[in-house]
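# sequence and predicted model, in that order:
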Amino acid sequence: MNERNDRILESLDEAQREAATSTEGPVRIIAGAGAGKTRTITRRIAYACACGDWDPSRVLAVTFSVKAAEEMRSRIGQLGVDGVTAATFHSAALHQLNRVWADVTDAPFPDLQSDHRPLIAAAYARVTGAGEPEPLTVRDLEAEINWTKVSLVSPDDYVRVCAATHRQPPAELDPARMADLIGAYEADKTARNQIDFNDILLMVCHLLEDPELKEASAQIRGRIGWLTVDEYQDVSPLQHRLMRLWLGNADGGRGNRNVCVVGDAAQTIYSFAGATSYYLRAFGDEFGPLSADVTLNIDYRSTASVVRYANRVLAASPERTGYIRLASGQRGSDGPRVTAIRYESDADEARGVAQRFVRMIAKGAKPSDCAVLTRINAQQGMIAAALKEAGLGYRVRTDNGWQAQSLSVETLKEDLTAGVVTISTIHAAKGLEFPHVCIVGCSEGLLPFGSPAPGDALEEERRLMYVGVTRAERTLQLSFAVSKDGYAATRRAPSRFLQR
């Protein structure tokens, strides 16, 4: 090994090094929270390219946000490798469509629209005769349309799928009426030569499946010699189908086997949008024999106290055998203990969190070291008001269409100064980390949301709590208010996820 290659691998632990040097054939990396996932992926790509085993121009790494793709490209470049493509599923597919479009059709390229709510509202009014729907209704209808696409459920199959899975359509529609609405929406969109985000993936799938478009298919596949898929626990059936088609083995053929998937089943928090950890769990059966199957379970991000709490959240799960157990990579002290605080009202809770950060900042912490995590957007206004009253600046990260972050249409503007506290939903905080974290609203009905019975919905909430906990590097405070205003007769119970 030459000096340059040795530098690429330096400071990796044993498991990270095994993953980084396993560069051929199918590889699965189970990477727990804080375990150096991005570090391992980027060094694996840089190492393979530096050794001459991979051609950088034929390397594709896909992840789930523009920001994550940019960070991946930057890190690979800093390791001395240029020309690697790091992109989201949607942006990679859009580039592929643009590249071959003129070769497969004379039709104009469709107009990619980010906001199809007017078409959805019009389809609802036409199908139901009920007039213009409320904005929240349109949002729910849009989410259902997106779910059908990423789940590969056609309008013709929608009624049957609902019957088989007991799925209830939104807006009090019956399945047949919802299927009609989807059909009307698609017809209107086609008439306007428009596409939405998920149409991009569907179109590339259709192109790669069409036996009459072999040249275009070969052109796309020829540019993918080595594929890495990050956040594999959150891929949808549509994304999985596209990945198999990129590799040329969608229908059982061997195709290209140089694929590496990276993920953590315990961080699956987008099941409501069609994501599933099934493909991560089943990767060995689907692509075996594997060249390497590596688990990264040392959390270098969080203190031992935080890691223990995170493990205890998952330990109560009936699915715990499918989750990895983290070990803290921080030596010495366990760090401050995780605290749980009960407040009388939501306003008390918001003020308590704000004052906690005021005290920390007075002792030398930066405002940007601090984050308040919420379960839903509606919690954020009171937190923002309390921070403002305490003289602290803030930025807000909301759940605003997680899939819309895949084509540089993010609505969140990053403030990278040291002067603001972050207020974020747990969903929007995934992939981020902060020295000091407060998770508010840890009561039954809110976290877990709706107090679900044991089953898939409860497990999703448990994983969400786990993701929230593992955002904390040093201090973690969990809190809840026993009532909205301190006077309500109905008292809230502490979340079942709070450890006593």
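Okay, I see it. Residues are numbered from 1 along each chain as shown.
# okay, CA-based contacts and neighbour counts for the rest of this
OK.
# so Asp415 sits against Tyr394, correct?
No. Between Asp415 and Tyr394 there is no contact under C-alpha atoms under 8 Å: 9.2 Å.
# looking at those two, which is more packed in?
Each of Asp415 and Tyr394 has its neighbours counted (other C-alpha atoms under 10 Å); Tyr394 has more, 21 against 14.
# what helix or strand does the more buried one sit in?
Using DSSP states H and E, Tyr394 falls within strand 393-397.
# cool, Phe109 as well?
Counting by DSSP H and E, Phe109 is part of no helix or strand.
# and if you look at the one 10 residues further on?
Remark: Leu119 resides in helix 117-128, with elements defined by DSSP H and E.
# what's that helix in contact with?
130-133, 138-139, 141-142, 177, 180-182, 184-185, 188-189 (C-alpha atoms under 8 Å, 6 or more residues apart in numbering).
# distance from it to the middle of the chain?
Its chain's C-alpha centre and that of helix 117-128 lie 29 Å apart, by C-alpha atoms, centre = their mean, to the nearest Å.
# in that helix, what's buried?
Of the residues in helix 117-128, 119-124, 127 count as buried by neighbour count, 16 or more other C-alpha atoms under 10 Å.
# stretch 350-369 now?
Residues 350-355, 357-358, 361, 365-369 are the ones in stretch 350-369 that count as buried (16+ other C-alpha under 10 Å).
# list just the nearest of those to Glu410.
Proximity of the buried residues of stretch 350-369 to Glu410 (C-alpha to C-alpha) peaks at Ser368, which lies at 20.4 Å.
# next one for the comparison:
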Amino acid sequence: MSVTPARMAAMSADDLLDALDPEQRAVATALRGPVCVLAGAGTGKTRAITHRIAYGIRTGVYKPGQVLAVTFTARAAGEMRTRLRGLGAGGVQARTFHAAALRQLGYFWPKVVGGGPPRLAEAKAPLVAEAARRVGIAVDRAAVRDLAAEVEWAKVSLVPPDDYARAVAALDRVVPGGDDAPAVARLLAAYEQVKDERGVMDFEDVLLLLAGMLVERGDVAAQVRETYRHFVVDEFQDVSPLQQYLLDQWLGDRHELCVVGDPSQTIYSFAGATPHHLTGFARRHPGTQVVRLVRDYRSTPQVVGLANRVIDAARSAGGPAPLELRAQRGDGPPVRWAAYDDDEAEAAGVAAAAARLVATGVPASEIAVLYRTNAQSEAFEEALAGAGVPYQVRGGERFFARRDVREAIVYLRGGARAAADDVPMPVAARDLLRNAGWTEEPPATRGVARERWEALTALARLADDLAASSAAAGAPATVADLVAELDERAAAQHAPTVQGVTLASLHAAKGLEWDAVFLVGLSDGLLPTSLARTPAEVAEERRLLYVGVTRAREHLQLSYARSRTPGGRAGRSASRFLTELWPGAGRVAGRGVATIETDPRSARVAAALGHWRDERALALAIAPRDVLRPHLVAAIAQRLPRSREELASVPGVGPTTLAAVGDEVVATVLAALAQNSSRFER
């Protein structure tokens, strides 16, 4: 609900509560004392807590500048600020833990220490590599990455070097590079020395230094506590011991705190997060009001039903009882389960399904392919490109770091001063974007040119959205307003929506949602990962699947591949988390679940094409993928073309491929189909 200043003045405080359900309203009206909101996925927690803040301001209980709302990602903080502005609460501070701490540290450091605080190191890797060299640990790039993650874990877990060996033994934690915990402890100490010598601090130091300052300087603590009297912490299940320690210093002996979280969405334990602060909140804060949000407004009953069954097994694993979601939407399509012959076939099948969704009107930006590890993305990138479906890889180059985006913003910034008052903002913005090379129609080619067009188009759509919302509020936006919006989004890394299927890891998908979601690679060893050794680690993998399922609003497909390569041994089995729901691949278990099985002829054709491709590549002394790309092998095996005309209709098969190997491909397909054909074509 967007609120103009004029409308805000005319509204009563209770008018703010009209858009809330009974449980959300209970959150919004619980303005004093400790409050714990247990909020399931899709239950409107952000709506509830932003209305709580706005209601508190409207009733005079809060002053905007005395509220600090903290969350875990810059994107979430940016979204919260946008919602608060729309509710007439624009003066509230909504930041990440690190952004809030860095701001306070920068303010107090000159007064307490003198000068400016240490420079923030851009990355841990160079510091870790130098520390490893000093203590005699041989490292390569992968080892440096693992050790950097371990440094971060130790610091957010408040484990000093002297206690490291004892801590990892007590937790049965795997030590990077083997079992030499004392060596890693020495590296932790050397890392701190390297930082001190270079005059830099890392992200964990921002929290540690500020917390230490608040402990040691009562005058500083008093000033911070006088400034911020009411705290809200979102995603509280992901709080680390270090973040909790800083929060304790912010609070002092007060209990004016509202926390929001869901233990079933704890997926960052490996990085030091723990749900114990959430599950034990009421014990630490006597008199806590506990509110449960379980009405799921995001997903269909089919998706919600599966999510509940996925997480319900957590009860037997000894974890906290999960929230049972209650779907509020009408029925949707059944959840689909797909078993593919191999990874290439899975990628091709998912790309084809995504293309069908786009053809039926689902925007590509409302489709996601989610996997356990980033290494799984390549096959899906290739398959989507071959199917002509635009995509973006989440976790790749940041939107505002793109050169074309930076150049376009320069044009907008310059044009903001010269734009005529009588030219509507979206028209003026689009004219300026044309000067930056944008066109109304997409380029015919894919690749870099298409990505550039998608990025600039996202800016044009943002201008349209801003103009529409401003017009509805009675205050037409200008190009200067658009530039200000982009500056704020860049600071928060809150990128506008790019029109393309999102490829992302399950971890990166946390906090996001789409109309259609494909959960891929769901075989034992991938999910749960083979690295999950303890019951607690396996339980976290289950929660990761739960997070993936609850990202989908309407369409959901879960799939795995029986083999890694075409024609390979079918040695994979479905994830153990899924066998509880589907007793076996090819069988249906439960209302609303559809099973897809790959045509057995496809496996035979894929194997034959793979063998032909390898033989031809060997004869020509070239790579097999240069004979026929892997996604084309999978696509052809799915379509089973019996002529050049049918082969030409396979997505991705162009005139060059058709001319070079078309006849041989068709002949290979026909020969493979002729094997035991009567068995499959009765």
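Now that the structure is in, tell me what you want to look at. Keep in mind that what you see is a predicted model, and the values were worked out from it rather than measured.
# so which bit of the first structure is stretch 69-85 of the second structure matched to?
Using TM-score structural alignment, stretch 69-85 of the second structure lines up with residues 61-77 of the first structure.
# quick one: residues in contact with that stretch.
38, 42-43, 45-46, 82, 84-89, 92, 227-231, 403, 405-408.
# likewise for stretch 389-403 of the first structure?
Contacts for stretch 389-403 of the first structure (C-alpha under 8 Å, 6+ apart): 64, 354-355, 358, 367, 376-377, 380, 384, 387-388, 411-412, 415, 419-425, 427-429.
# now Ala449 of the second structure, what's its secondary structure?
helix (DSSP: H, G, I helix; E, B strand; the rest coil).
# how about it, what's its partner in the first structure?
Counting by TM-score structural alignment, Ala449 of the second structure has no partner.
# next one: Ala352 of the second structure
Aligned by TM-score structural alignment, Ala352 of the second structure pairs with Gln355 of the first structure.
# in the first structure, what range does stretch 661-670 of the second structure match?
Counting by TM-score structural alignment, stretch 661-670 of the second structure falls onto no part of the first structure.
# list the buried residues of that stretch.
662, 665-670.
# from these, which ones fall inside strands?
Of those, none are assigned to strands by DSSP state E.
# burial check on the residue lying closest to Asp55 of the first structure once chain neighbours are set aside, number of neighbours?
Once flanking residues are discounted, Asp55 of the first structure sits nearest to Cys49: 6.1 Å by C-alpha to C-alpha, 6 or more residues apart in numbering. Here the number of neighbours of Cys49 of the first structure (other C-alpha under 10 Å) works out to 21.
# which strand or helix spans Cys49 of the first structure?
Element membership for Cys49 of the first structure (DSSP H and E) is helix 37-50.
# cool, Leu647 of the second structure as well?
Counting by DSSP H and E, Leu647 of the second structure is part of helix 644-648.
# list the helices and strands that helix packs on?
On a contact count with 3 or more C-alpha pairs under 8 Å, 6 or more residues apart in numbering; DSSP states H and E, helix 644-648 of the second structure meets helix 655-674.
# one more pass at 10 Å, please.
Packed against helix 644-648 of the second structure, as judged by 3 or more C-alpha pairs under 10 Å, 6 or more residues apart in numbering; DSSP states H and E, are the following elements: helix 630-639, helix 655-674.
# now, which of the buried residues of stretch 350-369 of the first structure sits nearest Ala33 of the first structure?
Closest to Ala33 of the first structure, out of all of those and judged by C-alpha to C-alpha, is Asp369, at 18.4 Å.
# quick one: map the closest one onto the second structure.
Match for Asp369 of the first structure (TM-score structural alignment): Glu366.
# I'd say that match and Leu503 touch.
No. Counting by C-alpha atoms under 10 Å, Leu503 is not a contact partner of Glu366 of the second structure; they are 11.4 Å apart.
# so who does the residue nearest to Asp55 of the first structure touch?
By C-alpha atoms under 10 Å, 6 or more residues apart in numbering, Cys49 of the first structure lies in contact with 5, 23, 43, 55-57, 59, 80-82, 84.
# aligned partner of it in the second structure?
Aligned by TM-score structural alignment, Cys49 of the first structure pairs with Ile57 of the second structure.
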